[in-house]
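J.: generate a structure from the sequence data that follows.
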Amino acid sequence: MGSKHHLICDGRSTPFKVITTAANVNDVTQTLALVDGIPPVAGRPGRPRRHPDSLLGDKGYDSNPNRRELRKRRILPVISRKGAPNIKGLGKLRYVVEQTFALLHQFKRLAVRWERRTELYDAFVSLACSLVCWRRLQKACP
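T.: As a prediction, this is how the structure comes out:
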């Protein structure tokens, strides 16, 4: 029984939404679920933001229907196309997501899945995301 994490985060490696699926599930099937799962982000006065301005993704997220849905939601898709050369500089931006995966997998219960129950495993993923966010706040406010 293998599992895979699908993750959406900001430019500072703060996880917004993590979805756990079976290991053989394609990334493209989870794109809209990740975007829709972003909680409201407060900060500036007024209505809290629910969606990012743009979405960066690798070739695993390339899909014309997903691109159309993202544009309907006023999100600019910056996703490499399959069979085309990579978008220049996307690797540096993709590093942020890989760094967030590394932050989550430093918790050994997430690196190797021992729990059979999905609810329990998802609770550990949520706890790990909370700890990552809390550590970011501790560094930002000395």
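
J.: when you work out contacts or count neighbours from here on, use the C-alpha atoms and nothing else.
T.: Fine.

J.: now the strands for this protein?
T.: For the chain, the strands defined by DSSP state E cover 3-9, 15-22, 54-57, 76-79.

J.: buried residues, stretch 117-128. List them.
T.: Buried residues in stretch 117-128, defined by neighbour count with 16 or more other Cα atoms under 10 Å: Tyr121, Asp122, Phe124, Val125, Ser126, Ala128.

J.: so for Arg94, which of the strands of the chain sits nearest?
T.: With Cα to Cα as the measure, strand 54-57 is the member of the strands of the chain nearest Arg94 (7.3 Å).

J.: now do that closest one: which elements does it pack against?
T.: Packing contacts for strand 54-57, counted by 3 or more Cα pairs under 8 Å, 6 or more residues apart in numbering; DSSP states H and E, involve strand 76-79, helix 90-105.

J.: what's next to the longest helix that the chain contains, contact-wise?
T.: Secondary structure of the chain per DSSP state H: the longest helix is helix 118-140. With Cα atoms under 8 Å, 6 or more residues apart in numbering as the contact definition, helix 118-140 has outside contacts at Thr14, Pro15, Val18, Thr20, Leu103, Leu104, Phe107, Arg109, Leu110, Arg113, Glu115.

J.: residues in contact with the closest residue in space to Asn86 that isn't next to it in sequence?
T.: Take Asn86 and drop its neighbours on the chain: the residue closest to it by Cα to Cα, 6 or more residues apart in numbering is Ser80, 5.7 Å away. By Cα under 8 Å, 6+ apart, Ser80 lies in contact with Gly57, Asp58, Lys59, Asp62, Asn86, Ile87.

J.: columns distance to Ala42 on top of these, output as a markdown table?
T.: Compiled in a markdown table, these are given as follows (distance: Cα to Cα, whole Å):
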| residue | distance to Ala42 |
| --- | --- |
| Gly57 | 24 |
| Asp58 | 28 |
| Lys59 | 31 |
| Asp62 | 30 |
| Asn86 | 34 |
| Ile87 | 31 |
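
J.: for comparison, sequence B:
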Amino acid sequence: MAKALLPDDLWALIQPLLPVHQPSPKGGRPRIDDRAALTGILFVLKTGLPWEYLPRELGCGSGMSCWRRLHAWQQAGVWQRIHEAMLHHLREYDQIQWERASVDSASVPSPLGGQHTGPNPTDRGKLGCKHHLLVDQRGLPLVASISGAQVHDSRMLIPLLETVPSVSGLAGRPRKRPAKLHADKAYASRAHRAWLRSRGIAPRIARYGIESRERLGKWRWVVERTLGWLHRFRRLRIRYERRADIH
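T.: So this is what the prediction gives:
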């Protein structure tokens, strides 16, 4: 049996977060159902299929209708609300491990260019972008961002930490800062270590000529694994969207 792209329990969590549509008094063509549109978006995300080739047999309407719904929901902040709702739901069951966090990035090709792309120094200067990811101790994504492939990893460390949402769900104050942060040598600088300590985060950043290779991946491997999981979605493995917000 084929695996459902949008199971009932996941849809039950997402549906209340979607904006309520007010039909036009002038009538017009019926609007595609929200669940059908989200199913089409997930199908394109997973398969990497061009929007215009989305099969109508899925019941999702046209691919461009799904694209427009994706854009409208992005403008309305729906995706951020869904992510925060997921984190809140997990924290209610104490499933977010704030003791340690890890940060890393991965470059992906962007053959069509667009916002937040640039020459990739590790791919003969071809256009690309970077996916930056901050995860908890088990690899749960806390925040993600993109930049041009030429942007150094260290420049995204502070923006990533500053955009971690406050997550409630348990007794006490909402949580948004890990106790320790693990990162590789690309993030090594005295300024970053001082900034982390000033916010109560213990830096565990590899230092040149001190930490051996054997110790670097003891805690950081989870962020590399999560990046690998994200890039199983073919729409993320190669960036075809020119617009950064859509990607």
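
J.: picking that back up, export the strands of the first structure to a markdown table and tack on distance to Gln138 of the first structure?
T.: Output for these, formatted as a markdown table (distance: least, Cα to Cα, whole Å):
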| stretch | distance to Gln138 of the first structure |
| --- | --- |
| strand 3-9 | 18 |
| strand 15-22 | 16 |
| strand 54-57 | 27 |
| strand 76-79 | 32 |
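
J.: TSV please, covering those strands and showing distance to Arg67 of the first structure and mean neighbour count.
T.: Formatted as TSV, these follow (distance: least, Cα to Cα, whole Å; neighbours: other Cα atoms under 10 Å):
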stretch	distance to Arg67 of the first structure	mean neighbour count
strand 3-9	16	17
strand 15-22	19	17
strand 54-57	10	17
strand 76-79	6	18
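
J.: Val96 of the first structure: which of those strands is closest?
T.: With respect to Val96 of the first structure, and counting by Cα to Cα, the nearest of the strands of the first structure is strand 3-9 at 8.2 Å.

J.: tilt between the closest one and helix 118-140?
T.: 40 degrees (axes from the mean of the first three to the mean of the last three Cα atoms, to 10 degrees).

J.: so strand 3-9 of the first structure aligns onto which residues of the second structure?
T.: Under TM-score structural alignment, strand 3-9 of the first structure corresponds to residues 129-135 of the second structure.

J.: how close does the counterpart of Trp114 of the first structure in the second structure get to Arg232 of the second structure?
T.: Matched by TM-score structural alignment, Trp114 of the first structure corresponds to Tyr240 in the second structure. As for Tyr240 of the second structure, its distance to Arg232 of the second structure is 15 Å (criterion: Cα to Cα, to the nearest Å).

J.: ok, these two, which is more surrounded?
T.: Using other Cα atoms under 10 Å as the criterion, Tyr240 of the second structure and Arg232 rank with Tyr240 on top: 17 against 14.

J.: from Arg234 of the second structure, how far out is the more buried one?
T.: 10 Å.

J.: swap in Gly118 of the second structure?
T.: Using Cα to Cα, Gly118 of the second structure is found at 20 Å from Arg234 of the second structure.

J.: for those two, indicate the residue with more neighbours.
T.: Neighbours were counted for Gly118 of the second structure and for Arg234 using other Cα under 10 Å; Gly118 has more, 21 against 15.

J.: next up, the contacts around that one.
T.: Gly118 of the second structure sits next to Lys126, Leu127, Gly128, Cys129, Gly148, Ala149, Gln150 when contact means Cα under 8 Å, 6+ apart.

J.: swap in 6 Å and give it another go.
T.: Counting by Cα atoms under 6 Å, 6 or more residues apart in numbering, Gly118 of the second structure touches Leu127, Gly128, Gly148, Ala149, Gln150.

J.: now stretch 97-115 of the first structure, how far from the chain's geometric center?
T.: Distance, stretch centre to chain centre, for stretch 97-115 of the first structure: 13 Å (Cα atoms, centre = their mean, to the nearest Å).

J.: for it, measure first residue to last.
T.: 25 Å.

J.: what does that stretch contact?
T.: Identification of contacts with stretch 97-115 of the first structure by Cα under 6 Å, 6+ apart yields Ser13, Tyr121.

J.: if you set the cut-off to 8 Å instead, what comes out?
T.: Residues from elsewhere that reach stretch 97-115 of the first structure, judged by Cα under 8 Å, 6+ apart: 2-3, 7-9, 13-15, 121, 124-125, 128-129, 132.

J.: next, format those as CSV and append distance to Arg74 of the first structure.
T.: Formatted as CSV, the contacts of stretch 97-115 of the first structure follow (distance: Cα to Cα, whole Å):
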residue, distance to Arg74 of the first structure
Gly2, 35
Ser3, 31
Leu7, 20
Ile8, 17
Cys9, 18
Ser13, 23
Thr14, 22
Pro15, 21
Tyr121, 33
Phe124, 33
Val125, 29
Ala128, 30
Cys129, 27
Val132, 29
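
J.: and which of these is nearest to Thr29 of the first structure?
T.: Nearest to Thr29 of the first structure among the contacts of stretch 97-115 of the first structure, counting by Cα to Cα, is Leu7 at 12.6 Å.
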